[in-house]
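>>> after the sequence you'll find the predicted model.
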Amino acid sequence: MTLISFVVPAFEVQGYLRECLDSILGQPYADLEVIGVDDASPDGCGEVLAEYADRDSRVRPVRLTENVGLGPARNVGLDRATGEYVWFVDADDWLVPGCLPHVANRLTATRPDVLIVDHVRAYWNNVGTRSAMPEVFPESPGEETFRLRDRPQTMRLLHTAWNKVVRREFLIERGPRFEPGWYEDVSFSYPVLMAAERIGVLDRICLNYRQRRTGAITRTRGDRHFEVFAQWHRVFRLMDRWGPGVAALRPGIFERMIWHYLTVLGNGERIAPELRPVFFARMHDDYVRFLPPEGYPVPPGLDGVKHRLVAAGRWRTFSALRAAHQTEEQARRSVRRVRRRVLPVARRAVRGTRDAVLGEYYRAELRRPLDPTLAVYAAYWYRGYACNPAAIYAAARRLAPHVRGVWIVRPDRVASLPPGVEYVVAGTRDYYRVLARARWLVNNVNFPDHVRKRAGSVHLQTHHGTPVKVMGLDQQRYPLGAVDMDFARLLRRVDRWDFSVTSNSFSTQMWERAYPAGFTGLEVGYPRNDRLALATPEQCRQARAELGVGPDETVVLYAPTHREHLPGWRPPFDPDRMREVLGPAGRVLVRSHYFHDRDRHPGGPTRGGALDVSAHEPVEDLYLAADVLVTDYSSAMFDYAVLDRPIVVYAPDWDAYRVIRGVYLDLIAEPPGAVALDFPALLDVFRSGALRAEPAERARQRFRSRFCALDDGHAAERVVRRVFLDEPA
């Protein structure tokens, strides 16, 4: 029999589900199964579960036809579980690497009904806080099992299901199930602990309890928080039914109920101000209704005062006490903010007069009305007319001619603009004016920090590639690859986004995880790839002719990505040896990442007769001209795959890159074609014919099916209709 069945319900957590599944399946312990329950999720959760099931027979997906909620979805998974133990893990949390052998060893050694494991609260800003385990068990709880009445302090551990591994037969025999509604853990966890004859505690951190910046019910305001009362009522009804056997636990359970109610009410993000008196009155009613005849352990200090006010039903006094506490805390925060502002104010005082004047001009323009017809475009930190913004601009001119498009460019890039494109130069008065007054702001990176999000304006983030390497907040876990990144400022920039364009479901999932904010995802394909999807043979011949490439030549485009953690490093690549393998009809094009553009020289022949095309724009011309793409971790592979031509992953630093920089996708296990881990192997891919062999062809088709299905030539149109014309998605 399988030792552990993981039950993972999933609803609108597509950005986190992969990390959860990887954390389970990647453990150095294999005797497990994963019951993934897609609770009729409207996002890509079902797709992710199916994908993992195809790769790993231990994953068993279940698709529900209608949303039932977290509790009933867990019951569905429990009914399908076959393991000796069941672990209910939420799909936005993840296991600590290497924890599972320790859990398995404790289970097999002590055979508990319930094993409680330790956890940390993992916040979105990469801060983690410990659980109450050290306070509840200041000395190690040891390996011996116990009943709750022997160690009632166990109730002070968090009452969630995901920190408990429960014996399946015990659940079947005693009958605890999850009830519908919010706070479903309450009416499951306490009955489980009360009924268990053998409780074990593993004081090892095994789970990361994700504290989401957006989307969590603890950060959602509404009247559904009143459902907490029904969950606690179920606990007390069950205690009444079980009778004397659990009577001694009633005072401790009562104290936990009042503590929980106070926690819910005290979180200002949950209960709206007008509903707080009603919530408090319900608390008082339950206090009177369920108070044990023998009393209960009232906590000391301020918490005890709150309990006594609940007992007396004194809402006004309770509210005044809460307001006084909040005022005191706000005063402390104000002092901290003033201290933080001293240095920036001093810096601003020494800025040049010109910057000060332009800043004042920008602030004045922000007070003027938005221009309802103005759209501002930018790409790659004002490097010119390129990428998704350029494709959207062209489609908007055709589909929304009432929209006036203006590009922002650096002074040295003005000459690169196509004829007839209106522009302003970055840093000028016109630049600040259009930034302040545009209704639409379109960019494939973030606008500078000084740009303010105005009410009524629409910020469209197009991105500039499907991510292989980790991005955004995920980079916090890879500090060597995120030098000098200010994540707090990054989030302030992300909070300006209204829409986020993605080319596939995978990108949507990763962006939601990397950039947790309130934007709307537009999973429509990449506008810049429209040209590739609609390219004709004549356009391909023209692109080759402009590069001086003959119709019978084999063109290999080598396009490595940037290594932020290794400035100046280039993958080993010898054009001479590559051309020897390709033969007389072979041509090699080399294109550096755009981060290296300050080092570029005018394009032309390089060593070995290779052509340096780093300065050639647009890059889509190079894709159309090339017969083969060689790349490493660049998003170029996703774009080039639209053409359905051979791709080779050349990753000589794969092991180091994935550890230092971090990746979302295992390119060795799921490549778009042939793979080479060193330069001799790369040459052999071409020499042996592996480039076009059946395994490489199958890999490319799988890759295209997964990542390129939306690139049909109409992505830009879909964006324009949704964002500029406000048509339904």
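Perfect, I can see it now.
>>> going forward, measure contacts and count neighbours with C-alpha atoms only.
OK.
>>> in the chain, which residue is closest to the centre?
Closest to where the C-alpha atoms of the chain average out (CA atoms, centre = their mean) is residue 513, at 0.5 Å.
>>> contacting residues for that one?
15, 16, 473, 474 (CA atoms under 8 Å, 6 or more residues apart in numbering).
>>> out of the residues you listed, flag the one nearest to residue 722.
residue 15 (23.0 Å; CA to CA).
>>> contacts only, for the closest one.
With the criterion set at CA under 8 Å, 6+ apart, residue 15 makes contact with 508, 509, 510, 511, 512, 513.
>>> the last one belongs to a strand, doesn't it?
No. Assessed with DSSP: H, G, I helix; E, B strand; the rest coil, residue 513 is helix; it does not lie in a strand.
>>> quick check: it vs residue 472, distance?
Using CA to CA, to the nearest Å, one gets 8 Å for the distance from residue 513 to residue 472.
>>> check residue 320 too.
41 Å.
>>> the more surrounded of these two?
A count of neighbours by other CA atoms under 10 Å puts residue 472 above the other of residue 320 and residue 472, at 19 against 11.
>>> dump the residue contacts of the more buried one.
487, 490, 514, 515.
>>> what of residue 497?
458, 459, 460, 461, 518, 519.
>>> surely the fifth one forms part of a helix?
Meaning residue 518. No. Read with three-state DSSP, residue 518 is coil and lies in no helix.
>>> could you report the neighbour count for it?
16.
>>> from what I can see residue 77 touches residue 35, true?
Yes. Residue 77 is within contact range of residue 35, at 5.8 Å (criterion: CA atoms under 8 Å).
>>> picking up where we left off before, counting neighbours, which of the contacts of residue 472 comes out on top?
residue 515 (21 neighbours).
>>> thinking again about what came up before, so can I have a markdown table of the contacts of residue 15 showing distance to residue 681?
Below are the contacts of residue 15 laid out as a markdown table (distance: CA to CA, whole Å):
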| residue | distance to residue 681 |
| --- | --- |
| 508 | 34 |
| 509 | 33 |
| 510 | 31 |
| 511 | 34 |
| 512 | 37 |
| 513 | 35 |
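>>> between these, which is closest to residue 721?
Using CA to CA, those come closest to residue 721 at residue 508, 19.6 Å.
>>> biggest helix in the chain by residues?
When the chain is parsed with DSSP state H, its longest helix is helix 315-349.
>>> for that helix, name the packing helices and strands.
For helix 315-349, the elements it packs on are helix 276-290, helix 301-312, judged by 3 or more CA pairs under 8 Å, 6 or more residues apart in numbering; DSSP states H and E.
>>> okay, pairing it with this:
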Amino acid sequence: MPRFSVIVPVHKVQAYLHDCLRSVLTQDFTDFELIAVDDRSPDACGAILDEAAAQDDRVRALHLAENVGLGRARNVGMRHAEGDYLLFLDSDDTLAPGSLRAIADRLAATDDPAVLVYDYARLFWTGATARNQRSELLATPPGEPEVFRLVDRPDLLNLLMVVWNKVYRRDFVEREGFTFPPGLYEDTPWTYPVLMTAETVATLDRVCVLYRQRRRGSILNTTSWDHFDVFDQYDRVFAFVDSRPALGRWRPLLFRRMLDHLAAIYAAPGRLPPGSRAEFARRTGAHHRRHHTVAAGPPTGFRPRVRSMLLRLGACRAFNLVHAVRRGRRRIATLAQAVRRTLRGAALHGYYLLQRCLPVDQRLAVFAAYWHRGYACNPAALEEAVRRLAPHIRTAWITTPRYAHTLPAGVQRLQPGSAAYWAALARARYLVNNVNFTDRLRKRPEQVHLQTHHGTPLKHMGLDLQDHPAAARGMDFERLLRRVDRWDHSLSANRHSTLTWERVYPSTYTTLEYGYPRNDIFQRATAEDVLRIRDALGIEPGITALLYAPTHRDYQRVFTPRLDLARLAHALGPGFVLLVRAHYFHPDGLRGPYDDGRIIDVSAHPRVEELCLASDALLTDYSSIMFDYANLDRPIVLHADDWEPYRAARGVYLDITAAPPGPVTRTEDELIELFSGDAWRDAESARLRAAFRARFCPYDDGRAAERVVRRVFLGEPEETLPRVVPPSERRPAPAPDECLAQATATAASLL
């Protein structure tokens, strides 16, 4: 019995069917069957399914003698299903890489609920993607149970009521006798009853389905009398509620959802055929009167009451007028807001152009990092070095009030978009960033733009993202290259980075192979610094601190660790503590309380370098932090449970699992077993780390910032810069256990 039965109804989708099947068959979780139902498709779909079945024994191709429609084709698939769970996928959509693994893990973690709801993203024909706008409903509120009934979280009914954003336990479906009716809106009488009936529901806050938005040919956007099918489907929903008196509580909410749905179809341009709108309005009024009589009271609020009255009366013209007035008011408000923004932007742009007419300020340097997310990374290390080595240069930092506390005392803060911000961009001699400045910046010939980057590239970047549209997220590559053309210098930490940056960001800048300034602290920090940071984080002496720093997944909206942190912390025991650092795309860090002191969310800590110093080892997946952490010569463990789908979805330059900086685990059990012994810090681990450090850390000797300041800000020639200290001669900050031993010895000597 497989874990999943993936049911795919197929009709006239030959251009998309290969992608759909491939997205399932290449999942890293393989315990499934794929049941594809050829709904008498007149094109090559049947042959494509037969070919797939011949090549992979997990595929079963069923061919129907006549076209029965999407819902009844799914019913055929269900009759042949043998899996624990049913998963429905439309044949022009695709599963995101790693989705089945994520779903299986979530089911296991929530004790196999009857229904698991997950997220989707719209995939447009241009290649752009957009996540479900109500995805926040899938996040479990802090303190709330992971498994619940619909009555506990009724807002889930505000999600798109489709069948393919959920998996269903097969025995639950069979016991309740759920099947799909015929018709265009067949998902409606399935999803509402299933959610209302399920005794256990869970959610997975992860994009698992890419919902294709066709340029032409979408059934629901086709002009047709078939849209009148929606009335029959809501009759079926209310009939189901009538058959189960305990579900009567849902009538008011179902009634309002029905009104929203009917109004949306009526208002959507191009759905209803010419001459049919009056009939649709009449049927809407009849449905309103039929089902409102048993609803618990009228809608609340003035607008819903007016809409309800008009729909009840079938007042077609009045409804159109009200709808037009509302739409007009929204457009006027939007236009007014846009005018205000335009006028303010024009005034500031004029001020910027005026400032450009003034001389460049040779003593001003402007810094920023991570899209204005505070004082961090290479720009922060350089700003400190400029104040120390070139005190005649004034520095200013661009960030928002949220991150103002990260700035050192005396450093001027520039509010993004303010007049002072534009004046600084217009006149500063030096512009330093680890990402890019605004597109409206027009660098003057006298200005010097230093691009520091923010990591050694493992995943595809720049022009290489042209082959990965989901990861590129609509990136305009011509605009990207115009930004690159502003760079005068590109900072590199190793030859791999140099070769990558110069290829994916092609322009005439000068590459500076000086190392990363942010890593200088690893060679300069003392034992006292390490113990001070640990004490500030609340790490008790003698405790082994693991810094868990996973990378970002392009399909995630919020930070969702791939590890069960509570289980891992429990398995490691009281001698360990987990320092959990979310990617900078997720500044809010972990959701949910962790109050036992063994899991510390350090996502908001302003300096990741300090977290590295405080930790005894690094646990990561594919984050570039591993290239920096290697400078400390402390253990590194890679947890690569989704390496294949990650590599396929994003594209990578290196097979990090073939030449890793330390042990590699593929499952959570393997990871726990690794830390139960000494393999994570044994001689083989040290050998891997040394080879990795030699390859990727040739210049990180503690003087990278000094080399950059002397070369770029002070204009010193290359040959006078500090020589690079070979890795064998470096002495990084001592590990925490060494620091504790030194402190103990020092204290004993004073007695």
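Yes, it's here. Since the structure is predicted, the reported quantities are computational estimates derived from the model, not experimental observations.
>>> one step back: how about CSV for the contacts of residue 497 of structure 1, with distance to residue 480 of structure 1 added?
CSV is the format used below for those (distance: CA to CA, whole Å):
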residue, distance to residue 480 of structure 1
458, 34
459, 31
460, 30
461, 26
518, 29
519, 29
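>>> what's the closest of those to residue 638 of structure 1?
Nearest member of these to residue 638 of structure 1, counting by CA to CA, is residue 461, at 18.7 Å.
>>> what's the neighbour count on the counterpart of that closest one in structure 2?
In structure 2, the residue matched to residue 461 of structure 1 (TM-score structural alignment) is residue 451. By the measure other CA under 10 Å, the count of residues near residue 451 of structure 2 is 25.
>>> ditto for residue 365 of structure 2
25.
>>> which SS class is it?
Of the three states, residue 365 of structure 2 takes strand according to three-state DSSP.
>>> which residue in structure 1 aligns with it?
Checking TM-score structural alignment: residue 365 of structure 2 goes with residue 375.
>>> which ones are touching that match?
Per CA under 8 Å, 6+ apart, neighbours of residue 375 of structure 1: 403, 404, 405, 406, 438, 439, 440, 441, 442.
>>> just the buried residues from the residues you listed, in ChimeraX please.
Here is the ChimeraX command that selects the buried residues among the contacts of residue 375 of structure 1 (16 or more other CA atoms under 10 Å):
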select :403,404,405,406,438,439,440,441,442
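>>> would you mind giving the contacts of residue 375 of structure 1 as a markdown table with secondary structure and distance to residue 104 of structure 1 added?
Formatted as a markdown table, those follow (DSSP: H, G, I helix; E, B strand; the rest coil; distance: CA to CA, whole Å):
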| residue | secondary structure | distance to residue 104 of structure 1 |
| --- | --- | --- |
| 403 | coil | 62 |
| 404 | strand | 64 |
| 405 | strand | 61 |
| 406 | strand | 61 |
| 438 | strand | 59 |
| 439 | strand | 57 |
| 440 | strand | 55 |
| 441 | strand | 53 |
| 442 | strand | 52 |
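>>> just name the most buried of the helices and strands packed on helix 315-349 of structure 1.
helix 276-290 (a mean of 17; mean count of other CA atoms under 10 Å).
>>> okay, and it goes to which residues in structure 2?
Going by TM-score structural alignment: helix 276-290 of structure 1 matches no residues.
>>> what of stretch 537-553 of structure 1?
By TM-score structural alignment, stretch 537-553 of structure 1 lines up with residues 527-543 in structure 2.
>>> can you give me the buried ones in that stretch?
Buried, per 16+ other CA under 10 Å, within stretch 527-543 of structure 2: 527, 528, 529, 530, 531, 533, 534, 539.
>>> nearest to residue 53 of structure 2, of the residues you listed?
Nearest member of the buried residues of stretch 527-543 of structure 2 to residue 53 of structure 2, counting by CA to CA, is residue 539, at 55.7 Å.
>>> quick check: the closest one is in a strand.
No. With three-state DSSP as the criterion, residue 539 of structure 2 is coil rather than part of a strand.
>>> can you tell me how far it sits from residue 567 of structure 2?
From residue 539 of structure 2 to residue 567 of structure 2 the distance is 20 Å (CA to CA).
>>> returning to what we had before: and the contacts of residue 513 of structure 1, which of them are in helices?
Short answer: the contacts of residue 513 of structure 1 in helices (DSSP H) are 15, 16.
>>> put together TSV for the contacts of residue 513 of structure 1, with distance to residue 116 of structure 1 on each row.
Shown next, in TSV, are those (distance: CA to CA, whole Å):
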residue	distance to residue 116 of structure 1
15	27
16	24
473	30
474	29
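>>> top of the contacts of residue 513 of structure 1 by neighbour count?
Ranking the contacts of residue 513 of structure 1 using other CA under 10 Å puts residue 15 first, with 25 neighbours.
>>> hang on, the earlier thing: turn the helices and strands packed on helix 315-349 of structure 1 into TSV, columns for distance to residue 560 of structure 1.
Formatted as TSV, those follow (distance: least, CA to CA, whole Å):
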stretch	distance to residue 560 of structure 1
helix 276-290	57
helix 301-312	59
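>>> quick one: contacts for residue 417 of structure 1?
384, 385.
>>> the longest strand in structure 2 is where?
strand 201-213 (DSSP state E).
>>> against structure 1, where does that one fall?
Under TM-score structural alignment, there's no match for strand 201-213 of structure 2.
>>> against which helices or strands is that strand packed?
strand 94-95, helix 99-109, strand 115-124.
>>> so which of the ones you listed is the most packed in?
strand 94-95 (a mean of 24).
>>> what residues in structure 1 pair up with that one?
By TM-score structural alignment, strand 94-95 of structure 2 lines up with nothing in structure 1.
>>> which residues touch that strand?
19, 20, 21, 23, 24, 208, 209, 210, 211, 212.
>>> am I right that the third one is in a strand?
No. Assignment of residue 21 of structure 2 by three-state DSSP gives helix, placing it outside any strand.
>>> any idea how far it is from residue 51 of structure 2?
Taking CA to CA, one finds residue 21 of structure 2 at 11 Å from residue 51 of structure 2.
>>> between these two, which has more neighbouring residues?
With neighbours defined as other CA under 10 Å, residue 21 of structure 2 and residue 51 compare such that residue 21 has more, 23 against 13.
>>> what distance do you get for residue 404 of structure 1 to residue 453 of structure 1?
On the measure of CA to CA, residue 404 of structure 1 and residue 453 of structure 1 end up 20 Å apart.
>>> now residue 544 of structure 1
43 Å.
>>> what's the matching range in structure 2 for the top strand by length along structure 1?
When structure 1 is parsed with DSSP E, its longest strand is strand 199-211. Following TM-score structural alignment, strand 199-211 of structure 1 has no partner segment in structure 2.
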